[in-house]
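Colleague: I would like to see how this sequence folds:
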Amino acid sequence: MNKIPNRQAICEVLMDRAKEDKNIVVLCSDSRGSASMTPFADAFPEQFVETGIAEQNLVSISAGLAKCGKKTFACSPACFLSTRSYEQAKIDVAYSNTNVTLIGISGGVSYGALGMSHHSAQDIASMAAIPNMRVYLPSDRHQTKKLIESLLLDEKPAYIRVGRNPVEDIYTQENCPFEMDKATVLQEGSDVAIIACGEMVRPSLDAAALLKEQGILASVLDMYCVKPLDETAVRNVAERAKVVITVEEHSPFGGLGAMVAQTVARVCPKKVINMALPDAPVITGTSKEVFDYYGLNAKGIADKAVKALKGTK
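Modeller: Alright, predicted model coming up:
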């Protein structure tokens, strides 16, 4: 079982590249430990900025440094980065089109027992609503590495959400197909299309295996690029399927499900079912306990697919 969280994968890439590229700067809001950025701060103190618990300053300083030619990566808990510094993300980063990558750590319900104040179930919707802001939810450490390497090559704003804990690998170091802003087709099927992002990709892939045991063939699409959404990939899997299911660690409003539904309605009208967190404060528990409670696991996704397919007959 993988023991490297996506946040650590981000640090490893940045440390490797910072040896040669002195324009790479990491900023944290008293969160270097949570962001797994302590090794970077220790190794490159002149390329690290600690703002303290001041998320608005974190984002504005990042934008200022970017305007001076730096490649800035601002790390802060997703729950605070996507709310407290929303205006700065909107104006200083996106509207000003600065080379800032906002990294929302411990996203979704990663903080578990700390409750709604520390959960980020709205960040996909809020960040995606900002013009010029791209939104990414990588599914494992290997894809996270590829994403950071790609973001280092461009100069456009981006928001990345990663969870707190390690997630089971989807890919391997040798086999991690990646194209910027293009979803990855993990499996093809003609009965149901499952489109997922972030930590929901693994249970979606496992759900496809359960469905296969029942003679149901499922496509699984890793939509790490929530904005811009890969509409071509959505159309391709939706056209072949009887029903489309989206799975996300997010509010049922404005996230991956809403974007996919809008696309499917426009290009190939078909039934779309969105599996997400409820429109309410979630129960207290670990990520796994929360996912299991709301059916955001392999069995829950498979059961939803079976029920949905029965409704199409």
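
Colleague: Every contact and neighbour count from this point should use C-alpha atoms.
Modeller: Noted.

Colleague: Please identify which helix or strand holds residue 8.
Modeller: helix 6-18 (DSSP states H and E).

Colleague: What is whichever helix or strand comes after that helix packed up against?
Modeller: Sequence order places strand 24-28 as the next helix or strand after helix 6-18, per DSSP H and E. With contacts defined as 3 or more CA pairs under 8 Å, 6 or more residues apart in numbering; DSSP states H and E, strand 24-28 has these neighbours: helix 6-18, strand 48-50, helix 55-67, strand 71-77.

Colleague: To compare against the first, here's the next sequence to fold:
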Amino acid sequence: MNHTKNHDMRREFPSRDELIAYVREQFPNAADGDESVSEIVGGRKAAEVALNQVNPAQYAKSRNFLNGKVTRLSPYIRYGVLSLAEVRDFALKNVQNPNEAEKLIQELAWRDYWQRLYAEKGDAIWKDQEDYKTGYAAGVYQAELPADVEQGTTGMVCIDSFSHELREMGYLHNHARMWLAAYLVHWRHVRWQAGARWFLSHLLDGDPASNNLSWQWVASTFSHKPYFFNRENLEKYTNCAYCQVCPLYGKCDFEGSYEQLEQRLFPQAESIDKRGGSRSFERPKKRRR
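Modeller: From the prediction side, this is the model:
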């Protein structure tokens, strides 16, 4: 058996720029697809700074808005820099009433739930857990990610902005993930697996468990109905940041009531309950087993 001599990687750098240059040197093929470097800083110190800025009560009230008080802890949790128990204990310690921390703790519980499902199902999470509830068979959906979505050149300011942010930041607000996923699956008829692979290739907090099963929830292969949205919903939770500057305003694919969009998107499906804009990308209703 041949053994390759290993050498220790450097761990101390005078600046972040030198760290980035060193990583590029050591892994020259890593930047072939994209040279973007996220501004999110890794490590335990950065994680502690982010944790100490969390306000559980404000999180519960504003988390669905793109400018809301989200925690930004997911990359650190993803790689074990912070544990779920540590975040839970911090939340409970920093509220006057335990009920104020309930929503944040629920989100931590969902992350734990996804991991337990992953441990049980393994690579099966890449397969449709159920049939689509959209009125379309799985074979109707295309297997490849459209180039205009990946490159952020659809002409829709919201979708293109989310695409650029995903690539450049390695992070997206949960609501932006929902909208982008719904657009790909329900408007562009792309299989959720293509979107899931795309997300995992960029997200710093991406892990197959929460990522794949969340995509399946949007697609309706792991929920009782598909998730979709309209312009009113997007405007509400973005404070009109994208719609008002979009050349397609008033004539984009997201115009109309939920009832009108349902007829357009799922003409062959059974009636779908009206869904609200605050549904979360990583949280289907817990299913009886």
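
Colleague: Can you give me the TM-score here?
Modeller: Scored against TM-score structural alignment, normalised by the length of structure 2, the superposed chains reach a TM-score of 0.25; 122 aligned residues with a CA RMSD of 5.9 Å.

Colleague: quick revisit: list the buried residues in the helix holding residue 8 of structure 1.
Modeller: Of the residues in helix 6-18 of structure 1, 6, 7, 8, 9, 10, 11, 12, 13, 14, 15, 18 count as buried by neighbour count, 16 or more other CA atoms under 10 Å.

Colleague: circling back: please produce JSON lines containing the helices and strands packed on strand 24-28 of structure 1, extended by distance to residue 25 of structure 1.
Modeller: Shown next, in JSON lines, are these (distance: least, CA to CA, whole Å):
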{"stretch": "helix 6-18", "distance to residue 25 of structure 1": "8"}
{"stretch": "strand 48-50", "distance to residue 25 of structure 1": "6"}
{"stretch": "helix 55-67", "distance to residue 25 of structure 1": "8"}
{"stretch": "strand 71-77", "distance to residue 25 of structure 1": "5"}
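
Colleague: still on that earlier bit, can you check what angle separates the helix holding residue 8 of structure 1 from strand 24-28?
Modeller: 150 degrees (axes from the mean of the first three to the mean of the last three CA atoms, to 10 degrees).

Colleague: Residue 144 of structure 1 is nearest to which of the helices and strands packed on strand 24-28 of structure 1?
Modeller: helix 6-18 (6.2 Å; CA to CA).

Colleague: Quick one: work out the angle between that closest one and strand 71-77.
Modeller: Going by the same axes, to 10 degrees, helix 6-18 of structure 1 makes 160 degrees with strand 71-77.

Colleague: For the stretch 101-250 of structure 2, which segments count as strands?
Modeller: Counting by DSSP state E, counting those that start in this stretch, the stretch 101-250 of structure 2 has no strands at all.

Colleague: same question but for structure 1, I mixed them up
Modeller: 24-28, 48-50, 71-77, 100-105, 134-136, 158-161, 184-187, 192-196, 218-222, 225-227, 243-247, 272-275 (DSSP state E).

Colleague: picking that back up, helices or strands up against the helix holding residue 8 of structure 1?
Modeller: Helix 6-18 of structure 1 packs on strand 24-28, helix 38-43, helix 141-151, going by 3+ CA pairs under 8 Å, 6+ apart.

Colleague: Tell me which of those sits nearest to residue 186 of structure 1.
Modeller: Once the helices and strands packed on helix 6-18 of structure 1 are compared by CA to CA, helix 141-151 is nearest, at 12.8 Å.

Colleague: Strand 71-77 and the closest one, what's the angle between them?
Modeller: Using the same axes, to 10 degrees, helix 141-151 of structure 1 lies at 140 degrees relative to strand 71-77.

Colleague: helices and strands around helix 141-151 of structure 1, which ones?
Modeller: Using 3+ CA pairs under 8 Å, 6+ apart: helix 141-151 of structure 1 touches helix 6-18.

Colleague: What separation do you get for the closest residue to residue 196 of structure 1 other than its chain neighbours and residue 73 of structure 1?
Modeller: Nearest non-adjacent residue to residue 196 of structure 1, counting by CA to CA, 6 or more residues apart in numbering: residue 247, 4.7 Å away. Relative to residue 73 of structure 1, residue 247 of structure 1 is positioned 28 Å away (CA to CA, to the nearest Å).

Colleague: got it, and residue 203 of structure 1?
Modeller: Residue 203 of structure 1 sits 29 Å away from residue 73 of structure 1, going by CA to CA.

Colleague: Which one's more surrounded, these two?
Modeller: Per other CA atoms under 10 Å, whichever of residue 203 of structure 1 and residue 73 has more neighbours is residue 73, with 27 against 21.

Colleague: Am I right that that one is in contact with residue 25?
Modeller: Yes - under the criterion of CA atoms under 8 Å, residue 73 of structure 1 makes contact with residue 25 at 6.3 Å.

Colleague: check contacts around residue 149 of structure 2.
Modeller: 159, 160, 163 (CA atoms under 8 Å, 6 or more residues apart in numbering).

Colleague: Near the first one, how many other residues are there?
Modeller: Each residue near residue 159 of structure 2 was counted by other CA under 10 Å, and the total is 22.

Colleague: That one contacts residue 178, correct?
Modeller: No - judged on CA under 8 Å, residue 159 of structure 2 makes no contact with residue 178 at a distance of 11.2 Å.

Colleague: which parts of the host helix or strand of residue 264 of structure 2 are buried?
Modeller: Under the criterion of DSSP H and E, residue 264 of structure 2 resides in helix 258-265. Within helix 258-265 of structure 2, the residues that qualify as buried are 258, 261, 262, 265, counting by 16+ other CA under 10 Å.

Colleague: I'd like to know how many residues surround residue 50 of structure 2.
Modeller: If we define neighbours as other CA under 10 Å, then residue 50 of structure 2 has 14 of them.

Colleague: ok, it to residue 74 of structure 2 distance?
Modeller: Taking CA to CA, one finds residue 50 of structure 2 at 10 Å from residue 74 of structure 2.

Colleague: Same check on residue 165 of structure 2?
Modeller: 16 Å.

Colleague: which helices and strands does the top helix by length along structure 2 pack with?
Modeller: Of all the segments of type helix in structure 2, defined by DSSP state H, the longest one is helix 102-121. On a contact count with 3+ CA pairs under 8 Å, 6+ apart, helix 102-121 of structure 2 meets helix 56-62, helix 84-93, helix 208-219.

Colleague: Remind me what the shortest one packs against, helices and strands.
Modeller: Applying 3+ CA pairs under 8 Å, 6+ apart, one finds that helix 56-62 of structure 2 contacts helix 102-121.

Colleague: The stretch 151-300 of structure 1: helices as residue ranges?
Modeller: Secondary structure of the stretch 151-300 of structure 1 (DSSP state H, counting those that start in this stretch): helices located at 201-213, 231-240, 256-267, 287-293, 298-310.

Colleague: ranking the ones you listed by burial, who's on top?
Modeller: helix 201-213 (a mean of 21; mean count of other CA atoms under 10 Å).
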